[in-house]
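Undergrad: model the structure of this input:
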Amino acid sequence: MSISGERDVAGLAGATLSRRQLLARWDIRFRNHAAVSRIAVDLGNAGLTTVPDLSVGPLDGEIRVVPVSDGDTGHPAPEHTIGEVAGQDAAPPERPTGPDGAQHTEQGGRRAEGTEDTRATEGTRATEGTEGTRATTDTRDTAGNGGTTDTSATTHPDESADAATPSEDPVGLLPQTALRVGAFRSARSGVISVTPDDTLPRAMGIMAERGFSQLPVLDGVGTLTGVVTWASIAHMHATGRDATVRNSLTSEYHAVESNAYLLPLVPMIRAYGFVLVRDTTGSVTGIVTAADLADQFVVIARPFFVLGEIERRLRRCLGRAYGEEDVRKVHKDRRRRQVDQLMFGEYIRLLDDEERWRKLNWPGVDRGHFVGLLRRVKDVRNGVMHFNSGYPDDEATVLLDRFVGILRSYDPDAAP
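TA: Sure, this is the predicted structure:
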């Protein structure tokens, strides 16, 4: 059910659900500043808020929708699950199986259970015995479990609101959450299929027309009975069996849940050409093929490469203009003497000063405009590095491309 009016929003009062489920109520898949702001405004208009905050913490961590007064005081509100809000029973997830009734993995055709416990500790940015900023963040991201964040910060009087926040990663830190199969649109968009009683020419016609290498076969109630592939059709003819869909079925396929970790499945997708994706009821929701992996590589990898280039070029540009004295003006830790020891947010403070800006000797660039762009890049970067908002949208991608283009013009001799 999606949110369509104030009455629907008010109906969420007292609900306990994951951040991901709350976003889905607004038909939003990725968490970003615009999405969080929109939901906060709608909830606020209905006198509601969330506890803990929607904007931080793992997407699968639970939050409660409570009246604003309860959210302000921490007073607990009555709880019920998302299934109860929707008028449905919340059933425990089922483990999808293959045609042999067993769970599959990439070894021996049995699927690995998604029990990996991914824990992310973002390190301690301490200034032991010195002035400056100290922040420690401990984040645990596991499927179905909320995260906890313990943050303490003491800022120097000279530091502005753009100081490196506890949620900001040091420059160069890698993402701390795992990719899942559900990140692929094709895993959620349904499948084109035939039934066991359809003619084989019809199945082959669909495969030829759409360029498919495989076609799922579902019975009348949507239960998966097997898969037809070009190889299985050839094997049927080679063994002299009648040319029917039933005789061309193969059991050499794997079905996984949408929340399964993607990277361990890559060898399986490469070997078999695809995996089918099921929801918790066992219904097939999509398919991920080797071609999907290739198509998604650019979507997944591009922001990291572009952000990495932005960081490297920005460090070089700033490193040529600023020395130890400038670094200490934005961070009082005496151990930090070079630009490349600063946090990304501290780059903003370094540049957001007219006297220091002139040291860059970029007469053709407006300081306010450049710093504004850098703030937006920082927001995109934080979302990407935490995997909180999924992959950047088209607007964010254009922003990164334009910003790195500016840096290339002032760092022309550096290797990309």
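Undergrad: contacts, neighbours, all on C-alpha from now
TA: Will do.
Undergrad: can you map out the strands along the stretch 51-200 of the chain?
TA: 62-67, 80-81, 119-125, 135-140 (DSSP state E, counting those that start in this stretch).
Undergrad: spell out the secondary structure type for residue 244.
TA: Following DSSP: H, G, I helix; E, B strand; the rest coil, we place residue 244 in the coil state.
Undergrad: residue contacts, the residue nearest to it when sequence neighbours are not counted?
TA: Ranked by CA to CA, 6 or more residues apart in numbering and with sequence neighbours excluded, the top spatial neighbour of residue 244 is residue 200, at 5.1 Å. Residues near residue 200 by CA atoms under 8 Å, 6 or more residues apart in numbering: 243-245.
Undergrad: filter those residues down to just the buried residues.
TA: 244-245 (16 or more other CA atoms under 10 Å).
Undergrad: just the element for the residue nearest the centre of the chain, please.
TA: Residue closest to the average C-alpha location in the chain (CA atoms, centre = their mean): residue 390, at 3.0 Å. Secondary structure from DSSP states H and E places residue 390 outside every helix and strand.
Undergrad: for residue 185, see how far away it is.
TA: 12 Å (CA to CA, to the nearest Å).
Undergrad: mind listing the helices in the stretch 101-250 of the chain by residue range?
TA: 200-210, 230-238 (DSSP state H, counting those that start in this stretch).
Undergrad: okay, these in CSV with distance to residue 120 next?
TA: Listed next are the helices of the stretch 101-250 of the chain as CSV, based on distance: least, CA to CA, whole Å:
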stretch, distance to residue 120
helix 200-210, 42
helix 230-238, 43
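Undergrad: of all those helices, which lies closest to residue 410?
TA: Of all the helices of the stretch 101-250 of the chain, helix 200-210 sits nearest to residue 410, with 47.1 Å by CA to CA.
Undergrad: what comes up buried for that closest one?
TA: Neighbour-count burial for helix 200-210 flags 200, 203-204, 206-207 (criterion: 16+ other CA under 10 Å).
Undergrad: reformat these as a markdown table; add distance to residue 263.
TA: Rendered in a markdown table, the data for these read as follows (distance: CA to CA, whole Å):
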| residue | distance to residue 263 |
| --- | --- |
| 200 | 34 |
| 203 | 31 |
| 204 | 31 |
| 206 | 30 |
| 207 | 28 |
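Undergrad: so how far is the first residue of stretch 263-278 from its last?
TA: Across stretch 263-278, the terminal residues are separated by 18 Å (CA to CA).
Undergrad: hmm, residue 274 is touching residue 267, no?
TA: No - counting by CA atoms under 8 Å, residue 267 is not a contact partner of residue 274; they are 10.2 Å apart.
Undergrad: pick out whichever of these two has more residues nearby.
TA: Between residue 274 and residue 267, counting by other CA atoms under 10 Å, residue 274 is the more crowded of the two (23 against 14).
Undergrad: which non-adjacent residue is nearest the more buried one?
TA: residue 289 (4.0 Å).
Undergrad: isn't the one you found up against residue 271?
TA: No - under the criterion of CA under 8 Å, residue 289 makes no contact with residue 271, lying 10.5 Å away.
Undergrad: alongside the first, I'd like the structure of this one:
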Amino acid sequence: MTDDAADGSADESLGRASYLIEGRRVLVSDLVRAGLLSPGARLTFRQRRFGQEHRAQVSADGRIELSDGQRFRSPSAAAAAATGRGPYDGWTAWALDDGTLLDQVRQSLLDTAAELPPSGDIAAEDSAVRHTRLKEARRQADAKAPVTLTVRDLLGWWGASRRGYLVTERVAAELANHGLSTVPDFAAVGIDDRVTLTGTSGDTEDEEETTEQGPVAGQEEPGESDSPRLAAPSGNEEDKGEPIQGQTVGNLPSALKGVVSVSSSASFEEVFTKMRLNGYSQLPVLSGPRNLRGAVTWESIARARYANSEAPFSDAIVAAHAVSYADHLIDVLPELERFGFLLVKDQTNQIAGIITIADVAAEYGATARPFLLIGDLDRHLRRVISEGLDLAEVVALCNPDGRRKLAAFDQLSYGDYHQVLGNQLQWDKLGWPLDRKSFIARLDELREIRNELMHFNDKDKVGDSAIPMLRNMIELLREHGG
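TA: Here you go, the predicted model:
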């Protein structure tokens, strides 16, 4: 909302777009500007377990000011600073003098935006429907009957079919606004894996002792920003920065698909049978679902039996390593190279899957194919423009003010190709018997795919479906571009 958003319908429409359509996170300053929170309002964070109370007040610019003068945009950062501990969900930690939680004030703002009269804008109406669905999910989470669904179905609430960085941020922000998170993190598992929509605990002190696995989608960490995992491109001062994304261990298909294991008291016959029946090269040795004792492999069996033909099974157990499903894939590669395989822990620290070098090779191989085709497409587009059009005219279209100092076809970007080929005059000079609008529409689709790939945000393999599109475009350029 703008500073005077409490009064005009135009500002109300902007409010709906800001919180519900664009999906950015609600800030304390938004509550102040909407008149739902007054500057100078006193806040209290009561830690009943320790018999402590922490005081703060709302500043005129919508920050939380502690009694020692420290000021924070984020309620969670303020709670962590006040206690010297954390992380906390500050929205359910801080309460007004009448006992109203900041989270309740936030929900009032969202309700107001969602209840605006229908505007005829499809996106606005879809966002209002989604708001109702998220409120119901929060109610069920608070009633200890949380909604469980696949990541694919969750994305469908936003009309999305894959997790690009903008979609991921929008989903995370709207979940956070409703006090929801997903377990496991929806961005760190496969698109057909199931996640549970959980709410924040009413006793926030319980959360401070569960820090081993880190935050999940929708929760907050201490810091200045309410968007610790991703930064939304909303233009807001808190949300600057490139969204932090990338392939996680959990994005690999085998990471959370379960494991076949044996105990340390197993026999060689049991191990042989399980490995042969499943086509495995290794089995984890577990004492309970969270206690990894090691692993047994064909190589370790051979070494143990070679050293002693009567060796007990325990001699064949070798070291194994487990990583979190939420770890970035690139960060665990050294350990994968060392062990040849890694066990994967889920959000409860149970051993839930296994990944191998073959899994990673397949993942990066699938990622590399569309990259190679994107490079080929770039070269073909540059060639047809450089061979068929005048450089001066191209520069005039792409750099009318001269700021970019374009001086050669090699300096053109993908956006420049779109600009040039979308121009009717330049298109006519190519003399192609093709429909310009259809060609440019496909070029625009490929531009979006290219952006996702270049940001390494292709979690859901949009590149796989794009491969035929890329090949067809390249073939068309070869045929008509000479």
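Undergrad: coming back round to it: between residue 289 and residue 271 of the first structure, which has more neighbouring residues?
TA: The neighbour comparison of residue 289 of the first structure against residue 271 (other CA under 10 Å) goes to residue 289, with 21 against 11.
Undergrad: and that one, what pairs with it in the second structure?
TA: Aligned counterpart of residue 289 of the first structure in the second structure: residue 356 (TM-score structural alignment).
Undergrad: the residue nearest to residue 482 of the second structure when sequence neighbours are not counted and residue 470 of the second structure: what is the separation?
TA: The shortest distance from residue 482 of the second structure to any non-neighbouring residue, by CA to CA, 6+ apart, is to residue 384 (7.8 Å). Separation of residue 384 of the second structure from residue 470 of the second structure (CA to CA): 16 Å.
Undergrad: the more surrounded of those two?
TA: residue 470 (21 against 17).
Undergrad: the residue most distant from the middle of the first structure, which is it?
TA: residue 240 (48.7 Å).
Undergrad: who touches that residue in this structure?
TA: Neighbour list for residue 240 of the first structure: empty [criterion: CA under 8 Å, 6+ apart].
Undergrad: in a helix, residue 65 of the second structure, correct?
TA: No - per three-state DSSP, residue 65 of the second structure lies outside any helix segment and is strand.
Undergrad: report the separation between it and residue 72 of the second structure.
TA: Taking CA to CA, one finds residue 65 of the second structure at 7 Å from residue 72 of the second structure.
Undergrad: okay, and the common contacts of those two?
TA: With CA under 8 Å, 6+ apart, residue 65 of the second structure and residue 72 have common neighbours residue 78.
Undergrad: which residue lines up with residue 383 of the second structure in the first structure?
TA: Counting by TM-score structural alignment, the partner of residue 383 of the second structure is residue 316.
Undergrad: spatially nearest residue to that match (excluding sequence neighbours)?
TA: Per CA to CA, 6+ apart, closest to residue 316 of the first structure is residue 411, 7.7 Å.
Undergrad: what count of nearby residues applies to that neighbour?
TA: Neighbour tally, residue 411 of the first structure, other CA under 10 Å: 15.
Undergrad: isn't it right up against residue 317?
TA: Yes - taking CA under 8 Å as the contact criterion, residue 411 of the first structure and residue 317 are neighbours in contact, 6.6 Å apart.
Undergrad: translate residue 325 of the second structure into the numbering of the first structure.
TA: By TM-score structural alignment, residue 325 of the second structure lines up with residue 258.
Undergrad: report the separation between that match and residue 146 of the first structure.
TA: 19 Å.
Undergrad: those two: which is more packed in?
TA: The neighbour comparison of residue 258 of the first structure against residue 146 (other CA under 10 Å) goes to residue 258, with 23 against 19.
Undergrad: just to revisit the earlier point, for the residue nearest to residue 482 of the second structure, what are its contacts?
TA: Residue 384 of the second structure touches 477, 481-482, counting by CA under 8 Å, 6+ apart.
Undergrad: show me what contacts residue 142 of the second structure?
TA: By CA under 8 Å, 6+ apart, the neighbours of residue 142 of the second structure are 198-199.
Undergrad: same check on residue 180 of the first structure?
TA: So residue 180 of the first structure contacts 258-263 (CA under 8 Å, 6+ apart).
Undergrad: wait, which of those is closest to residue 220 of the first structure?
TA: For the contacts of residue 180 of the first structure, the nearest to residue 220 of the first structure is residue 258 (23.1 Å; CA to CA).
Undergrad: so how far is residue 371 of the first structure from that closest one?
TA: 40 Å.
Undergrad: what about residue 395 of the second structure, distance to residue 386 of the second structure?
TA: For residue 395 of the second structure, the distance to residue 386 of the second structure (CA to CA) stands at 11 Å.
Undergrad: one more: residue 432 of the second structure?
TA: As judged by CA to CA, residue 432 of the second structure and residue 386 of the second structure stand 15 Å apart.
Undergrad: neighbour count winner among those two?
TA: Looking at residue 432 of the second structure and residue 386 with other CA under 10 Å, you find the greater number of neighbours at residue 386, namely 15 against 11.
Undergrad: not counting its neighbours along the chain, what's nearest that one?
TA: Distances taken as CA to CA, 6+ apart put residue 409 closest to residue 386 of the second structure, at 6.1 Å, once the chain neighbours are dropped.
Undergrad: picking up where we left off before, the second structure: which residue goes with the residue nearest to residue 244 of the first structure?
TA: Using TM-score structural alignment, residue 200 of the first structure sits opposite residue 268 in the second structure.
Undergrad: which helix in the second structure has the most residues?
TA: If you go by DSSP state H, the second structure has its longest helix at helix 357-388.
Undergrad: now that helix: buried residues?
TA: 359-360, 363, 367, 370-371, 373-374, 377-378, 380-385.
Undergrad: nearest to residue 303 of the second structure, of these?
TA: Closest to residue 303 of the second structure, out of all of those and judged by CA to CA, is residue 359, at 25.5 Å.
Undergrad: ok, the closest one touching residue 252?
TA: Yes - with contact defined as CA under 8 Å, residue 359 of the second structure counts as touching residue 252 (7.2 Å).
Undergrad: pretty sure residue 362 of the first structure belongs to a helix, no?
TA: No - assignment of residue 362 of the first structure by three-state DSSP gives coil, placing it outside any helix.
Undergrad: aligned to it, what sits in the second structure?
TA: In the second structure, residue 362 of the first structure lands on residue 432 (TM-score structural alignment).
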